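1. Sequence unavailable; structure follows:
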C-alpha cells in the first residue's frame, strides 16, 4: 500500500487549504510569505514529493514530448540531455524510446504513441519521407539531423555540407591530398555526409575514396582493416561520425600505424568520445544545445500556439581541431 504523504497531509500539517499548498509548491502568486513558509516547512517535515503521474493525468493535456534516439549513439545522449533542459523550461516532460539491436524505429515510435505523447522529436530517423508524413498526420513531429523533402514535419539539422567542407579544408590546408571517407551506411544522415564528401573532393580536384562503414565502432574497425589491406594507405581519413572514427583509430593503433603521424583522422559529431584525452579527435561540432533549443521550440509552438506552417532550422557546424590531425609525413 502506498504510504507516501499526500497534498492533503501537507495542508493539514500547515493548517491551510490544499489549494494554497498547490499554489506554493508550483511557485505561483497568491499565498502570503508566512503561508509559503509554513507550507514549505510542512512539506519538508513530511518528505512530500508531488506525484508526477497524477499531476499529468489531472490535466486535459499531458505535456509529454516523446524522443526517439539510438541508445548506442553518444551524440544522441548529449542531445537528450539538452532536450530535457529545454523541455523543462517550456513546462514539458520528456519520454524516451530507444533503438537497440533488436528494437527498430517502428517499434520505438509505437511506444511513444502508446504513451500518448503530444509531439515527437526524432533524432536522425531513417524512416522514409512518406512514413514521416503519415506519422505527422497523427502527431506533430520534429526531425533532428537530416533533410526532409515535402513531409509535413519540422526539421532541425546541421548544414552537413559545410561541416564536411570544414573537415576537408582543414586536411587540405595541412597538405593532405589522399583523403578517404569512411561511410555511415544506408541511413539518411550518412547519405548526406557522403554526398558532401564527394562534392568537396571534386571541388578540390581530388579523387574520392569511399570505404564502407555503418556508424558503429565495429564498422570503423572493419573499414580500417580494409584500408590496411589496400595497396597504400591514404594520408588522412574523414569518418561519417565519431564512433566510426574511434573504431578506425583502434584498427590503426593495433596495426602499429601512428595517428596522426602516418594517418590523420577527422570525426563528425564532436561527441564525448572525441574529447577524451587518449582519443583527442578532431571532429565537426553540430551545436547540440542549439539543436535541442530549436527542436523544443518547434514542438511547443505547434502545441501551445497552434502553428501550422512548417519550420526548418539549418545550423552551421564548425570544426574542433584536436590531436588526431597533422601535416602528412611527406609534406
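-> Ah, there it is. Since the model is a prediction, treat every value here as computed from it, not as a measurement.
2. can we go C-alpha only for contacts and neighbour counts from here?
-> Noted.
3. could you pull out the strands for the stretch 201-331 of the chain?
-> 209-211, 236-239, 264-269, 282-285, 312-315, 318-320 (DSSP state E, counting those that start in this stretch).
4. Residue 139: which of those strands is closest?
-> strand 312-315 (17.3 Å; Cα to Cα).
5. ok, residues contacting that closest one?
-> 154-159, 286-287, 290-291, 294 (Cα atoms under 8 Å, 6 or more residues apart in numbering).
6. Tell me which of the strands of the stretch 201-331 of the chain sits nearest to residue 131.
-> strand 312-315 (18.6 Å).
7. thinking again about what came up before, how about the contacts of strand 312-315 in CSV, adding neighbour count?
-> Listed next are the contacts of strand 312-315 as CSV, based on neighbours: other Cα atoms under 10 Å:
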residue, neighbour count
154, 23
155, 27
156, 27
157, 25
158, 23
159, 21
286, 24
287, 16
290, 17
291, 23
294, 24
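8. quick check, nearest of these to residue 124?
-> Distances from residue 124 to the contacts of strand 312-315, taken by Cα to Cα, are shortest for residue 157, at 9.2 Å.
9. part of a strand, is the closest one?
-> Yes. Counting by DSSP: H, G, I helix; E, B strand; the rest coil, residue 157 is located in a strand.
10. quick one: it and residue 144 touch, right?
-> Yes. Counting by Cα atoms under 8 Å, residue 144 is a contact partner of residue 157 at 5.5 Å.
11. Overlap in contacts, these two.
-> residue 291.
12. Next one: residue 250 from residue 10, what distance?
-> 58 Å (Cα to Cα, to the nearest Å).
13. between the two, which one's more packed in?
-> residue 10 (26 against 20; other Cα atoms under 10 Å).
14. Secondary structure class of residue 22, three-state.
-> helix.
15. Tell me, how many residues neighbour it?
-> When neighbours are counted by other Cα under 10 Å, residue 22 registers 17.
16. And here is the other one:
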C-alpha cells in the first residue's frame, strides 16, 4: 500500500490539526471535553484528510456489536426487498445488518454460522429450511427470528404472513369475477407451499368449487412447465405460488395463444418488483415486505433487550389488483 493509499489515522488528524490524539478521539466519539472551536477545527481537518472512524476497531473494543445477522436466498428476488427494509428498520433501532447468503454450494447452516462468527447478536433467517432441532441449536447461541415461516418450534421467534388469508383473498377476488374453474400452481416443497395448497382447497370447497392443484415451484420455469399441463383444458383463472411462477404461467398461456386476462386470469403472490413492472402489472397478494422486515428486526431487538419467551407474530396480507385479472368469459 502506498502512502497515498494509506487510510488516515487519528494521529494523522491530530498532527494536521495541531492537537493531541486523545483530543481527536474525544471529538470523534462526540464526548464532552473539547472546546467548540477545537471540535470544529478537528472535524474540518478530518474531512479534508478523508478520515473515517474504524467501525471494526470500535466494535472490538465494545462488549456489544449491535449487529443483527440476516440470511437470505440469492435465488429469491423477494428476499432482496426484505433485506432493503431490514436495513432501515435496524438503523432506527441503533443496529447494523450483516448479510449472509444461502446459495449454490453454500448451505443455510454455513450462512448462519458465518453470521455468528461475525459477532452478530441475533439472527433473522428468511424462509429457513432447517429442521426445528437445527434452529433450536442456533437459538441456544443467540436469539433467532424466522421470517416467512412459522412452524419452527418453541425456541425460535417467528414473523410470518397469514398464508390462508392471502389465498382466501385471491379466491374471493376471482370468484367475485365469475371464475369457477380455478387452478392453483403450487410451490412444490417450498416453505409455505403446504399452507397455501391447503388453504386453496379449503376456500374452493367452501364455495362449492372443485380445487384443481397442479405441481409447480418457485421459478418462472416451474410456472411454464405447470402451464404446459393445462393447455388441453385451460382453466379460467390461475393462482400461482409466487410472482415468479405467475410470470411463467403468463408466458405459457401466451405461447398457447391464450390472452391474459381476457381468456385466463392470473394471480401471483408476494407483490414483488416483478409484479409491479409496467409491462406486467400482475395482480398479486402482498405480504408487505417492509412491515415484515421491521417486525422481525423489532422482535430480534426485543429479545436482546430481555424478552424471555419467543413470540410468533402473524401479519395479514392484502390483495393488489392490477391488469392480469378480469371477468370470466361466458360459458
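-> Now that the structure is in, tell me what you want to look at. Just so we're clear, the structure is a prediction, and the values are computed from it rather than from any experiment.
17. Out of the strands of the stretch 201-331 of the first structure, which is closest to residue 37 of the first structure?
-> Nearest of the strands of the stretch 201-331 of the first structure (Cα to Cα): strand 312-315, 44.7 Å.
18. if we can go back for a sec, residue 326 of the first structure: which of the strands of the stretch 201-331 of the first structure is closest?
-> Proximity to residue 326 of the first structure (Cα to Cα) singles out strand 264-269 among these, at 6.2 Å.
19. For that closest one, name the packing helices and strands.
-> Helices and strands touching strand 264-269 of the first structure, as assessed by 3 or more Cα pairs under 8 Å, 6 or more residues apart in numbering; DSSP states H and E, comprise strand 236-239, helix 242-254, strand 282-285.
20. List of residues touching it?
-> Residues contacting strand 264-269 of the first structure (Cα under 8 Å, 6+ apart): 75, 167, 235-245, 249, 259, 274, 281-286, 324-328.
21. Using the three-state scheme, assign residue 42 of the second structure.
-> helix.
22. quick one: what's aligned to it in the first structure?
-> By TM-score structural alignment, residue 42 of the second structure lines up with residue 39 in the first structure.
23. for the residue nearest to its match when sequence neighbours are not counted, what are its contacts?
-> Nearest non-adjacent residue to residue 39 of the first structure, counting by Cα to Cα, 6 or more residues apart in numbering: residue 14, 5.4 Å away. For residue 14 of the first structure, the contact set (Cα under 8 Å, 6+ apart) comprises 38-39, 41-42.
24. rerun that using 6 Å as the cut-off
-> Residues near residue 14 of the first structure by Cα atoms under 6 Å, 6 or more residues apart in numbering: 38-39, 42.
25. Select from these the one having the most neighbours.
-> Going by other Cα under 10 Å, residue 39 tops those with 27 neighbours.
26. Next, the aligned partner of residue 57 of the second structure in the first structure: secondary structure please.
-> Aligning on TM-score structural alignment places residue 57 of the second structure opposite residue 54 in the first structure. Following three-state DSSP, we place residue 54 of the first structure in the helix state.
27. what about residue 54 of the first structure, neighbour count?
-> Residue 54 of the first structure: 9 neighbours (other Cα under 10 Å).
28. Now which residue in the second structure aligns to residue 77 of the first structure?
-> Aligned partner of residue 77 of the first structure by TM-score structural alignment: residue 80.
29. same deal with residue 272 of the first structure?
-> Residue 272 of the first structure maps onto residue 273 in the second structure, by TM-score structural alignment.
30. Buried residues of stretch 296-306 of the second structure, list them for me.
-> 296-301, 303 (16 or more other Cα atoms under 10 Å).
31. Kindly indicate which of those residues lies nearest residue 27 of the second structure.
-> Comparing these against residue 27 of the second structure with Cα to Cα picks out residue 301 as the nearest, at 29.0 Å.
32. so how far is residue 89 of the second structure from the closest one?
-> 10 Å.
33. same thing with residue 310 of the second structure?
-> 20 Å.
34. swap in residue 23 of the second structure?
-> Distance from residue 23 of the second structure to residue 89 of the second structure, by Cα to Cα: 34 Å.
35. Let's have the helices and strands packed on strand 264-269 of the first structure in a markdown table, adding distance to residue 31 of the first structure.
-> Output for those, formatted as a markdown table (distance: least, Cα to Cα, whole Å):
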| stretch | distance to residue 31 of the first structure |
| --- | --- |
| strand 236-239 | 58 |
| helix 242-254 | 52 |
| strand 282-285 | 47 |
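36. Just say which of these is most tucked in.
-> strand 236-239 (a mean of 28; mean count of other Cα atoms under 10 Å).
37. equivalent range in the second structure for it?
-> Using TM-score structural alignment, strand 236-239 of the first structure pairs with 237-240 in the second structure.
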